[in-house]
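Trainee: I would like to see how this sequence folds:
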Amino acid sequence: VACLGGIYLVREMAILLREQLNKRLGRPSLVRMTNRRGGMQEFGIAILRLLRLRPPRGAEFNDVVLHPKLKQQVMRLADATSSAKRRRMPLQHAMFYGPPGTGKTMVAQRFAEYSGLEYAIMSGGDVAPLEEQAVTELHKLFRWVHRSKRGVLLFIDEADAFLASRKNSGMSESLRNALTTMLYHTGTPSSQFMLVIATNRPHDLDSAILDRLDESVEFGLPDIDARKGMVQLYYDKYIAKPLKLPAVSSGSPMLRKPDQPNGLRRRLPGSPKPLQIPREEEVDEAAMAIVASRINGFSGREISKLFTSLQT
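Mentor: Predicted coordinates:
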């Protein structure tokens, strides 16, 4: 009996210990992705940077293709955030708005790393299904955020699904309470916490949320120069490097045979038959420019998917 009692006691103590560790170290259920790391992981990354096997700090935006004005605005805000963090000044909250697939989430991740912050990504659409538990989960989220030693950039994607105006008669009581909880936690500026929300319907947001935002950054569809950069980037990433093809050159022949003048058109989505390219043929800048001109209206995500589909 004593032996069985001891086994039962040890099991219950192990369960209790696990629950306490999860409360202190576990990631909240609302957080879909984070770069929070332990001390050993940070040490390993520092060694990789020392050996030049990982890009150094400050190089986070080197491979990001944005419109020059947009990149200038993002970098200005990132430098201001980094400076405020070093001086332990309150961090500014921001809104990224624009069509889907224009790079808002990716820029938020690079923004946090450039500024020396951790990031945590959640979706506004995950709050409503929690119903009455939403308030509890939000409190857990902010307790987890404030335990960070480096500070956290909390990125809320699809923010309009959670932070819509309270004047909307269709808003449930539980979602209204969750919005009030978010307002409570973001009412006081903090040197440890930065809120970035993303939406394609900024006018649907609650006025109190808009009042807490210091910066608004518009992410539009890429122009011709940005599309050229993305075509080059994704061709190298998904086609040239995996297949060990030659790099794009400025003087090599066009990527089509004389008897196939419309070869590039057949590589786009919806084409009846993909063009088979011999390994010895090279892609030049003129061919890239033609592709960029023909995908006008594509988002960055759609351009990425286009080149991913060419692998099959």
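
Trainee: switch to C-alpha atoms for all contacts and neighbour counts from now on
Mentor: OK.

Trainee: Thought F61 was touching E113, still the case?
Mentor: No - contact criterion C-alpha atoms under 8 Å: E113 and F61 do not qualify, at 9.8 Å.

Trainee: So those two - more neighbours on which side?
Mentor: Under the neighbour definition other C-alpha atoms under 10 Å, E113 and F61 were set side by side, and E113 has more, 21 against 16.

Trainee: Can you show me the strands along the stretch 101-250 of the chain?
Mentor: Using DSSP state E, counting those that start in this stretch, the strands assigned to the stretch 101-250 of the chain run over residues 118-123, 152-157, 193-199, 215-218.

Trainee: Can you check which of those strands gets nearest to A84?
Mentor: Across these, A84 has its closest neighbour in strand 193-199 (11.1 Å, C-alpha to C-alpha).

Trainee: So which bits of the closest one are buried?
Mentor: 193-199 (16 or more other C-alpha atoms under 10 Å).

Trainee: same deal with stretch 288-295?
Mentor: Quick answer for stretch 288-295 (16+ other C-alpha under 10 Å): 288-289, 291-292, 295.

Trainee: before we move on, the earlier item: need the buried residues of strand 193-199 in TSV with distance to I277, can you?
Mentor: Shown next, in TSV, are the buried residues of strand 193-199 (distance: C-alpha to C-alpha, whole Å):
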residue	distance to I277
F193	50
M194	48
L195	47
V196	44
I197	43
A198	40
T199	40
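
Trainee: May I ask you to name the longest helix in this protein?
Mentor: helix 2-25 (DSSP state H).

Trainee: For that one, which outside residues touch it?
Mentor: Helix 2-25 has contacts (C-alpha atoms under 8 Å, 6 or more residues apart in numbering) with W144.

Trainee: Second input sequence below; structure requested for side-by-side comparison:
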Amino acid sequence: MSWLFGLNKQQPPDFSQFTFPPPGAAGGGEGGDGGKPPTNKEMEAYRFDSAALERAAKAAKDLETSPFAKEALSLSMAQEETKQKEILSKAKELEVQIEAAKAEGKRVEAEERRKNLQEQAKLDQQKAQYQDQLARERYADQLSQQQRMNDENLKRQEDSVAKQEAMRKATIEHELEQRHKYDMKRLEAEMAAKGKVDRENQDLTLEQIRVRAAEDRETTLKSIVEQRETILSSIKTAGSAIGTGLEAFLSDPAKIQAAVGGLIALTAGYYAVKGSLGLTFRFMEARLAKPSLVRDTSRVNVFDSVRHPVQTFKKLQKKPEDVLEGVVLNPALEERVRDIAIATKNTKFNKGMYRNILLHGPPGTGKTLFAKKLAMHSGMDYAIMTGGDIALLGKDSVGAIHKVFDWASTSRKGLVLFIDEAEGFLRKRHEDISEELRMSISAFLYRTGTQTDKFMMVLASNTPEVLDFAVVDRVHEPVEFPLPSQEERERLVRLYFDKYILQPAIEGKRRLKVADFDYSEACSKVATLTEGMSGREITNLALDWQMTTYASRDGIFTDAIMLKRTEAAVQHKKHKVSWRSAHEIKKSVFSASVIAAVEQAAPPPPDTPQPA
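Mentor: Sure, this is the predicted structure:
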């Protein structure tokens, strides 16, 4: 409406843009399309309503004459200003949005740049790693080439030394041969010269021999005559003295009684001294000397203290130890073993009767180590013997067993008698065993038939099912030592890795270094690979690591050595298992063949018809 009053810069609408054709032009008039007149719809498209324009002009004139013209103008101007402000605010909002879009673009650009830098850093790191790998490979190739060169040089040196040694041997043999020939020629010349001299002096030599023989005969005859005369005179003198003494002795009854009493006293003294010496010797042997069947003992005796004073002093300085120190078992078995150790210690303190224990399980699971720790923890002595030694003694096995138990009964601190491989001689007596072994089993059962407060018997066996029933009946508590599980194997690997690898490397006393790798992860991996291995096999594996490191050129223990030797130990374990399986199969096949042969050789029952 503002343009009606001429207050706006905008121009009023130009109505000249609207053209109104003359009537009949739409249809073309007579000269139009076919000479037809236009229709009503076609005409309305070109009509203009002038009444609306006239009303607008009249409204503008009325508004100019109206008293509210100024208010309408001010209102119109306010609306115009409001619209302009809205337009400005929209423009500012657009500017803000543009700035925000620019900031977002910069942020996105910075993020892209950061990602590019990260990718570039990764690429640089990969490139550095690849270059390092190439450098390592080149270094490894150089080392291998150097090793090959060293091997070739060593081989050449060995060949040269072998050639020199062969030449030296040939020279020595030639010298010996020439010396032998020279000695033979010299001996031949000496013998020829001596033979010539002997032939020339033969007559003189024979005359000398005859003269010497005549002189010897005369001297011999004279000495024989003199000796004969001397003997005859001695016999006469002795006969006269004996006859005189015997006549005086027989004529005096008191002397006869004294002589008989002296002989009786001398005989009694002889047998008394003999018996007392035997008892003294057996007493000293039972208390001082270690029996031959005992392979290892912590008990100190006089002979060992004289022969090995340093070891004896160390044994005396040992203090009671924890029964599970250095022993890795599963928690349930650890609790049971600790209860046995506490009960044994309390039994010794209260001077009660000891219990007998049977330790059974696969070899290398810690049975012998537990027996030693049990003795140390209880403040007792220990003695270790094996069943195989008893089986080899034969007839002497009974006496040896009695000596062992006599020696064990004299211990002042108490003794843990550990019999390893008990199935070696304590087998079931109804099996096909020798008579000597039956006698040794009977002697063992006789000495262990009653409870004692002198010693505690600990048996160990890999096959407890073959033990005699009477032996098992004397066992108060059987304890099974199974193969270590994953957790126990990891504890064992860490224990022996620290003992045989880390400690020597830290002490620096030996030429051993440890490379930089994740020890914990490597130990866990080794524990996983060594499934089915015993504690002794894991100990041998750790020692193999140490020996392999010492045998290497640089003396550095790496994870590659650790895993390589572990895989070798696992393969060796598989071979042992396969060997044992094959042996068991052969044994079962042999037993089946023997049974079949016995059945075929046995005569048929009476009611069975004989084959034609």
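
Trainee: Make CSV out of the buried residues of stretch 288-295 of the first structure and add secondary structure and distance to F142 of the first structure.
Mentor: CSV is the format used below for those (DSSP: H, G, I helix; E, B strand; the rest coil; distance: C-alpha to C-alpha, whole Å):
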residue, secondary structure, distance to F142 of the first structure
M288, helix, 46
A289, helix, 47
V291, helix, 46
A292, helix, 43
I295, coil, 42
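
Trainee: Tell me the residue in the first structure aligned with S440 of the second structure.
Mentor: Alignment note (TM-score structural alignment): S440 of the second structure maps to A178 of the first structure.

Trainee: got the residue ranges for the helices in the stretch 151-300 of the second structure?
Mentor: 202-250, 253-287 (DSSP state H, counting those that start in this stretch).

Trainee: could you redo the ones you listed as TSV and give each row mean neighbour count and distance to G414 of the second structure?
Mentor: Putting the helices of the stretch 151-300 of the second structure into TSV (neighbours: other C-alpha atoms under 10 Å; distance: least, C-alpha to C-alpha, whole Å) gives the following:
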stretch	mean neighbour count	distance to G414 of the second structure
helix 202-250	12	63
helix 253-287	12	13
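
Trainee: Export the ones you listed as TSV, with columns for distance to K573 of the second structure.
Mentor: Formatted as TSV, those follow (distance: least, C-alpha to C-alpha, whole Å):
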stretch	distance to K573 of the second structure
helix 202-250	84
helix 253-287	44
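
Trainee: out of those helices, nearest to R156 of the second structure?
Mentor: helix 253-287 (62.3 Å).

Trainee: coming back round to it: list the residues that contact the match of S440 of the second structure.
Mentor: Contacts of A178 of the first structure by C-alpha under 8 Å, 6+ apart are 127, 134-135, 138.

Trainee: Would you format those residues as a markdown table with neighbour count and distance to L213 of the first structure included?
Mentor: Output for these, formatted as a markdown table (neighbours: other C-alpha atoms under 10 Å; distance: C-alpha to C-alpha, whole Å):
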| residue | neighbour count | distance to L213 of the first structure |
| --- | --- | --- |
| V127 | 23 | 21 |
| A134 | 21 | 23 |
| V135 | 21 | 22 |
| L138 | 20 | 19 |
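
Trainee: among those, which are in helices?
Mentor: Applying DSSP H to those, the entries found in helices are 134-135, 138.

Trainee: Please identify the residue in the second structure that aligns with S115 of the first structure.
Mentor: By TM-score structural alignment, S115 of the first structure lines up with S378.

Trainee: next one: A240 of the first structure
Mentor: Counting by TM-score structural alignment, A240 of the first structure lines up with L502 in the second structure.

Trainee: Its match contacts V514, correct?
Mentor: Yes - counting by C-alpha under 8 Å, V514 is a contact partner of L502 of the second structure at 7.5 Å.

Trainee: coming back round to it: going by distance to L221 of the first structure, which of the contacts of A178 of the first structure wins?
Mentor: Distance from L221 of the first structure was checked for each of the contacts of A178 of the first structure by C-alpha to C-alpha. The minimum falls on V127, at 28.5 Å.
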